[in-house]
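Q: Pasting the sequence and the predicted coordinates here, then a few questions.
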Amino acid sequence: MGEFEEIKLESQMHPMLTAATPFDILVEYGRGPQAHLKGDVHYALQLSIVLCGSVEAVFGDWSRIFQKNELWWTMCWEPHAFRLLARHNMIMTVNINIDNLGSVGPCSNADWLAPFTVPPSRRYCPSTDEEHLEIRTIARSLFRLESRKPLNWQTHCWLLIHQMILRASENIQKEPQNNVSLNADMSRIQRAVSLVRTRPVPPSLGEAAAECSLSVSRFSVLFSSAMGVSYGQFALRVRLSSAANDVKTGLFTLNEIAEKHGFCDASSFCNAFKKLYRCTPNEFKLRH
């Protein structure tokens, strides 16, 4: 979709997501129809449920209109956009720390990442009355628990979130795979994922592979399989997100930002930045 290439993205941060608080639940009320799409990119895994109204979600060349009790899925650092279409809209968004995904105790060898990593057109969306009822019931329970915060509300929410993800994973038509192997693949690359997020400049492909005690070729295959994108694409999005935060402060020159985040010069940084955020660093700074 050519229109998507013109959308300016916002870099979203979710600093409260930790091992102790691996998710948050946000509810947005809005009036429509909105004329323009709002772009977004962030590290957290995200699933969004339409509680009322309708929403258009766009991922590159693919788009879909989601109605009440339908939902869409977003992988970490995946550029996307949406707009509210109905007169009254209510959207629940669940942000999840990928480091804790699937941490539900024994018997948890499901393909938890599948709903986020398959192409957008294949991601699960309820299609039957039974499935719509299930999503509505879970969404209402999440809303009630997050609002009232009764005893053990976070545990209840965490299990309900994984119930939705499990339903989605089971409904995705993928090639037969060993889920134990899939989880093992994720655990083998987890060290590299953590380093990308915590180092000022992400490790090179060779360094990341070495940190995981894997050959470059084996690491590349495992990373792409588990994360849905290549290591290079993932690392670049992380670098640009960190650089975007420096751009917003206005405290650094473009040359300083480029050097800090591992770009060879300001020109290469600006070109990469514009490809992801659909605007120049200066235009991005003016919006903030």
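A: Sure, I can see it.
Q: Could you use CA atoms for every contact and neighbour count after this?
A: Noted.
Q: In contact with Tyr43, which residues?
A: Gln12, Met13, His14, Met75, Cys76, Trp77, Val238 (C-alpha atoms under 8 Å, 6 or more residues apart in numbering).
Q: Roughly how far does the fifth one sit from Gln233?
A: Look at Cys76 and Gln233: by C-alpha to C-alpha, to the nearest Å, they are 11 Å apart.
Q: Could you do the third one as well?
A: Relative to Gln233, His14 is positioned 21 Å away (criterion: C-alpha to C-alpha).
Q: Looking at those two, which is more packed in?
A: His14 (14 against 11; other C-alpha atoms under 10 Å).
Q: Give me the distance between the more buried one and Tyr43.
A: 8 Å.
Q: again with Val193
A: 11 Å.
Q: With Asn178 instead?
A: Remark: distance between Asn178 and Tyr43 (C-alpha to C-alpha) = 27 Å.
Q: Please apply the same query to Ile172.
A: For Ile172, the distance to Tyr43 - C-alpha to C-alpha - is 23 Å.
Q: ok, now Leu205?
A: Distance of Leu205 to Tyr43, given as C-alpha to C-alpha: 20 Å.
Q: do Glu259 as well
A: With C-alpha to C-alpha as the criterion, Glu259 and Tyr43 are 22 Å apart.
Q: before we go on, here's another structure to hold up against the first:
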Amino acid sequence: MIASINSFTVMPCTILFFYLVQLIFMTPPQKIMLSYVCVKSEVVMTDFYESNNDIFSLLPVQIYRHDLDGNLIYSPLHWHRSIELTVTLTGDIRFNTGSSHFDMKESDWILVNSCELHSCSYVSLNDHFTGISFIISNPFIEKWLGKNLFFYNPGNKQVTKEIKKIAQVVYNLDPEDEEYPYLLMSNTYALLGILNKYCKADGPSSKAGMNSSDITVRFTEYIEAHYREDLSYEAMADHFKYNPTYFSRLFKESLGVNFHSYLNFVRASHAAEQLSSGKMSLTDCAFDNGFPNVKSFITTFKKLYGCTPGAFMQNKK
């Protein structure tokens, strides 16, 4: 029964905490290529992830509490080796994973797997969103649940009810309370119990997973270094010594989107950061981020963010 998972009483909290300190280590920070705001962090630190975050280096989970309006509901395309569970407590948010997007409302939740590209944004500029993200260390997951796993939302109402209950409890915890680490870990173990019983499937082989991860890093690093240029998939294929047709297929298999969609997403993400500062004109922003002309910039930006760059910039003021 899911209800029993919430009553984690296997060991006293103090013993649990020091056991974790000795045996569990956080995932080493991974270089994120897609946000110049925080290039060397495992999680991109836009307003979305900076909202009331608590990071305990000795714990295998990071908690981000979100209470955001309009275009502050935003995080650019990125990936991390940790597993992410984000729960919507109130309001709306759009999550993008690969070529798919999910409009989430109250009580909806999403699991983002290790090294899976994802981003989030508002659904409309009038949105307000409160929610919580659990970023759970991959070594911690592997220690307790096994390696090479794939996690998913099974669409079970009872599971959703239990996950929201845990999310609400953790959201309301006081990080200044001396009992906070113990209470956080107790609820994290409750989540692990749910993931283990209802939300996991076998993933790719470890060798295939490592190869895919390595390719993802190489491709994203290259685009991050060259997105301002007149970059084509033929030129990138030549750089990596691939046949263009094979490269195009490999790129989509590795990142979940085609080359041009990903390149435009990176360019638009950087442009959104620049527009937020209010210090650059639309024309300068378009060319500074690799768009061939202003029309292309506006079309791409509106497709990704649901509004023109001008409206986005105006809403930031």
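A: That came through fine. These numbers were taken from a predicted model, which means no experiment stands behind them.
Q: element containing Ser194 of structure 1, please.
A: helix 179-198 (DSSP states H and E).
Q: and that helix, what other elements does it pack with?
A: The elements that helix 179-198 of structure 1 packs onto, with contact taken as 3 or more C-alpha pairs under 8 Å, 6 or more residues apart in numbering; DSSP states H and E, are helix 205-211, helix 216-227, helix 231-249.
Q: gap between the first one and the chain center?
A: For helix 205-211 of structure 1, the gap between its own C-alpha mean and the chain's C-alpha mean amounts to 24 Å (C-alpha atoms, centre = their mean, to the nearest Å).
Q: Can you classify Pro76 of structure 2 by secondary structure?
A: Assigned state for Pro76 of structure 2: strand (three-state reduction, DSSP: H, G, I helix; E, B strand; the rest coil).
Q: Please verify my assumption that Leu111 of structure 2 contacts Leu85.
A: Yes: in this structure, Leu111 of structure 2 is within contact of Leu85 by C-alpha atoms under 8 Å, at 4.7 Å.
Q: in the superposed pair, what's the mean gap between the strand or helix carrying Lys165 of structure 2 and structure 1?
A: Per DSSP H and E: Lys165 of structure 2 is located in helix 157-172. Once fitted to structure 1, helix 157-172 of structure 2 is off its aligned match by 6.6 Å on average (mean C-alpha distance after the TM-score superposition for structure 1).
Q: Show residues contacting that helix.
A: So helix 157-172 of structure 2 is contacted by 2-3, 6, 65, 87, 89, 107-109, 131-132, 184, 187, 190-191, 194, 198 (C-alpha under 8 Å, 6+ apart).
Q: do that again at 10 Å, thanks
A: 1-3, 5-6, 63-66, 85-89, 106-109, 130-134, 153-154, 180, 183-185, 187-188, 190-191, 194-195, 197-199 (C-alpha atoms under 10 Å, 6 or more residues apart in numbering).
Q: Following element in sequence after it, please.
A: Next along from helix 157-172 of structure 2, by DSSP H and E: helix 180-198.
Q: Show me what that following helix is packed up against.
A: Judged by 3 or more C-alpha pairs under 10 Å, 6 or more residues apart in numbering; DSSP states H and E, helix 180-198 of structure 2 is in contact with helix 2-5, helix 13-23, strand 61-69, strand 128-136, helix 138-145, strand 149-151, helix 157-172.
Q: Including distance to Asn53 of structure 2, could the ones you listed go into TSV?
A: TSV is the format used below for these (distance: least, C-alpha to C-alpha, whole Å):
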stretch	distance to Asn53 of structure 2
helix 2-5	25
helix 13-23	20
strand 61-69	4
strand 128-136	9
helix 138-145	19
strand 149-151	24
helix 157-172	11
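Q: Can you say which of the ones you listed is nearest to Arg228 of structure 2?
A: Arg228 of structure 2 sits nearest to strand 61-69 of all those, at 30.0 Å, using C-alpha to C-alpha.
Q: Met186 of structure 1 maps to what in structure 2?
A: Aligned against structure 2 by TM-score structural alignment, Met186 of structure 1 finds its counterpart in Ser213.
Q: Check Gly262 of structure 1 too.
A: Aligned partner of Gly262 of structure 1 by TM-score structural alignment: Gly290.
Q: same deal with Val216 of structure 1?
A: So, by TM-score structural alignment, Val216 of structure 1 is matched to Pro244.
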